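Colleague: Everything below, folded, please.
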Amino acid sequence: MSKEKRRFPRIYLPANPEETDRLADVSFLFEGLGPTPILDISLKGLCIRRVAAIHSEIVRRDGRPIKFGLEFLGLGLGEFEGRVVRTTEDAIAFEFTQLGAEAHKLLSCYFEMRSRGLQTRFVSPQFYAPEQDFTHWFHGPGDTNVFVWLQDKAIRRFVVEFDYGTLNFENAKLTLATSRADLTRATEDYTHYVTVETRGSTMPEASFVRRVIELLEQIPDEREIISLLVETLKCHDSSLKA
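Modeller: Below you'll find the predicted structure:
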């Protein structure tokens, strides 16, 4: 089933194990085992990498629901219950069977935070302010914005703004800054005030860059502009080290 046709949109985590270890912000915990990488998650269920110990327990339970924990970075740990709906050589998929109030709150908060990219869309150039010279603009919830300056099909500059942080890429250099207070204006006026000012950041640069990558990887983009931004950020390995 395609991502677009799903009733419950899914958040996909990187398939490469090294990237998963570095970028995943939610972990599957089961009966004393170490954190198991999650491949995708939705409000209805999740899919994890197949681990022998977990698969053995699934076989032993013979279809009965399994209790497990989900630990969300920055949000906390919640107890969940689910039944296995699919297994392959590489993955195990669960459907949630019971969600307590706290578990539901954790999942909803996490999904809202991570699904911003899914709700971020390309804005038609007809709505750009005349004085702005960026070539592409993507806008999403919570004043999430991605501005791109493309020249001869190459990235000259881009700016990503969300959660009051601003990531600016220009002249092959990344700069992290806090957003100006006057950027918190009505959306229709936003393009008149897009200015990046370098100030002291309140968050580690590597952490914010990872969150930007996670945001970008969720944005639908038939123009394949976003993939260029992700590739550019991942090339700056020194900025991605914790």
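Colleague: contacts and neighbour counts: CA atoms only from here.
Modeller: Fine.
Colleague: Spatially central residue for this structure, please.
Modeller: Note on the chain: the residue nearest the mean C-alpha position is residue 214, at 3.2 Å, using C-alpha atoms, centre = their mean.
Colleague: what sits against it?
Modeller: Shown in contact with residue 214 (C-alpha atoms under 8 Å, 6 or more residues apart in numbering): 23, 114.
Colleague: in what helix or strand does it lie?
Modeller: Following DSSP states H and E, one finds residue 214 within helix 205-218.
Colleague: Surely residue 28 touches residue 72?
Modeller: No - here residue 28 does not reach residue 72: they are 9.3 Å apart, not a contact under C-alpha atoms under 8 Å.
Colleague: Please identify which of the two sits among more neighbours.
Modeller: Of the pair residue 28 and residue 72, residue 28 is the one with more neighbours under other C-alpha atoms under 10 Å, namely 21 against 18.
Colleague: That one: which element?
Modeller: strand 26-29.
Colleague: for the protein, longest strand please?
Modeller: strand 76-87 (DSSP state E).
Colleague: and residue 210, how many residues sit next to it?
Modeller: 21.
Colleague: Please generate a structure for the following sequence too, so the two can be compared:
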Amino acid sequence: MSSMEKRRFPRVRMRPTMAEAIAWLGGQVVWPNLETSEIVDLSYRGLAAQRPGLLSVSVQQNLEIEIRLGDRPGFKTAARVAWCNTEWVGVEFGAVSAEGHLVLSDFLDALVAGANLRQVDKGFVTGGQNFEFWFQGAGGVSLFIWLNADRQITRVQLDFGDSSTSISRGESGVFADGSSGRRRALLLLSQMDKPGVPMEDFLRSLGS
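Modeller: Modelled structure (predicted):
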């Protein structure tokens, strides 16, 4: 794949430990024999998932699969097996329906945004601010993170330009909140993998 194609079709690696703890943040493939596999890598063009144990798969094989992403409705699409080994299968999507594309965009855009956040030097912060970290991303996204004395995240605030959301450590009802801003925030945070920022620990503290 050319560098231009990679930019057009960004992909993210799903975090299996995060999905195990919080299924809401994971994704699954339902194969034609109704086996279910965890998605480990996702883009607009395709995905990689755990190889099904009972379904025979081979390169160039055409399949119809169902994709389930977080709490969104599942959607079916044609797919072609692009590669496979003893553990994993990579498939390319065929024509995805308009409804499926909306689900995919809603889920993947937030993950891509989280994976591409960049830290801002605190030297640029004006006085009176007590957050520990500040990250920025495309589209005017800003993430502010507060830590306690034990270096645990106590609060995060995400500003999207036209809206913002704040989440505190141990907060209950977070995953029951169906608002698009809260959903986007949690997906974005699930892709945070930065030194000194224990985001998985923070997300695991949140209640359903």
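Colleague: Can you give me the TM-score here?
Modeller: Taking TM-score structural alignment, normalised by the length of the second structure as the basis, the two superposed chains have a TM-score of 0.72; 196 aligned residues with a C-alpha RMSD of 3.5 Å.
Colleague: Buried by neighbour count: which residues of the lengthiest helix in the second structure qualify?
Modeller: Secondary structure of the second structure read by DSSP state H shows that its longest helix is helix 98-115. By 16 or more other C-alpha atoms under 10 Å, the buried positions in helix 98-115 of the second structure come out as 100, 103-104, 106-115.
Colleague: Repeat that for stretch 131-147 of the second structure.
Modeller: 133-137, 141-147.
Colleague: can you check stretch 26-43 of the second structure too?
Modeller: Residues 26-31, 36-43 are the ones in stretch 26-43 of the second structure that count as buried (16+ other C-alpha under 10 Å).
Colleague: what do you get for stretch 184-199 of the second structure?
Modeller: Quick answer for stretch 184-199 of the second structure (16+ other C-alpha under 10 Å): 184-192, 197, 199.
Colleague: For the residues you listed, work out which two are farthest apart.
Modeller: Maximum pairwise distance in those, criterion C-alpha to C-alpha, is 19.1 Å, between 184 and 197.
Colleague: ranges for the strands of the second structure?
Modeller: Taking DSSP E as the criterion, the second structure carries its strands at 11-13, 27-30, 36-43, 46-50, 62-69, 75-84, 88-93, 118-119, 133-136, 142-147, 153-159, 164-168.
Colleague: now the last one against strand 142-147, angle please.
Modeller: If I follow you right, that is strand 164-168 of the second structure. Here the directions of strand 164-168 of the second structure and strand 142-147 differ by 20 degrees (axes from the mean of the first three to the mean of the last three C-alpha atoms, to 10 degrees).
Colleague: How about the fourth one?
Modeller: In this structure, strand 46-50 of the second structure runs at an angle of 30 degrees to strand 142-147, with the same axes, to 10 degrees as the basis.
Colleague: The second structure: matching residues for the longest strand of the first structure?
Modeller: On the second structure, the counterpart of strand 76-87 of the first structure by TM-score structural alignment is residues 73-84.
Colleague: which other residues reach that stretch?
Modeller: 51, 57-68, 89-97, 99-100, 103.
Colleague: one more time with 10 Å, if that's ok
Modeller: Residues outside stretch 73-84 of the second structure that contact it (C-alpha atoms under 10 Å, 6 or more residues apart in numbering) are 27-30, 45-51, 57-69, 89-97, 99-101, 103-104.
Colleague: Could you do stretch 26-41 of the second structure as well?
Modeller: By C-alpha under 10 Å, 6+ apart, the residues outside stretch 26-41 of the second structure that reach it are 11-20, 42, 47-56, 63-72, 74-76, 88-90, 107, 187, 190.
Colleague: can you give me the offset of stretch 19-29 of the first structure from its chain's centre?
Modeller: Stretch 19-29 of the first structure has its C-alpha centroid displaced from the chain centroid by 12 Å (C-alpha atoms, centre = their mean, to the nearest Å).
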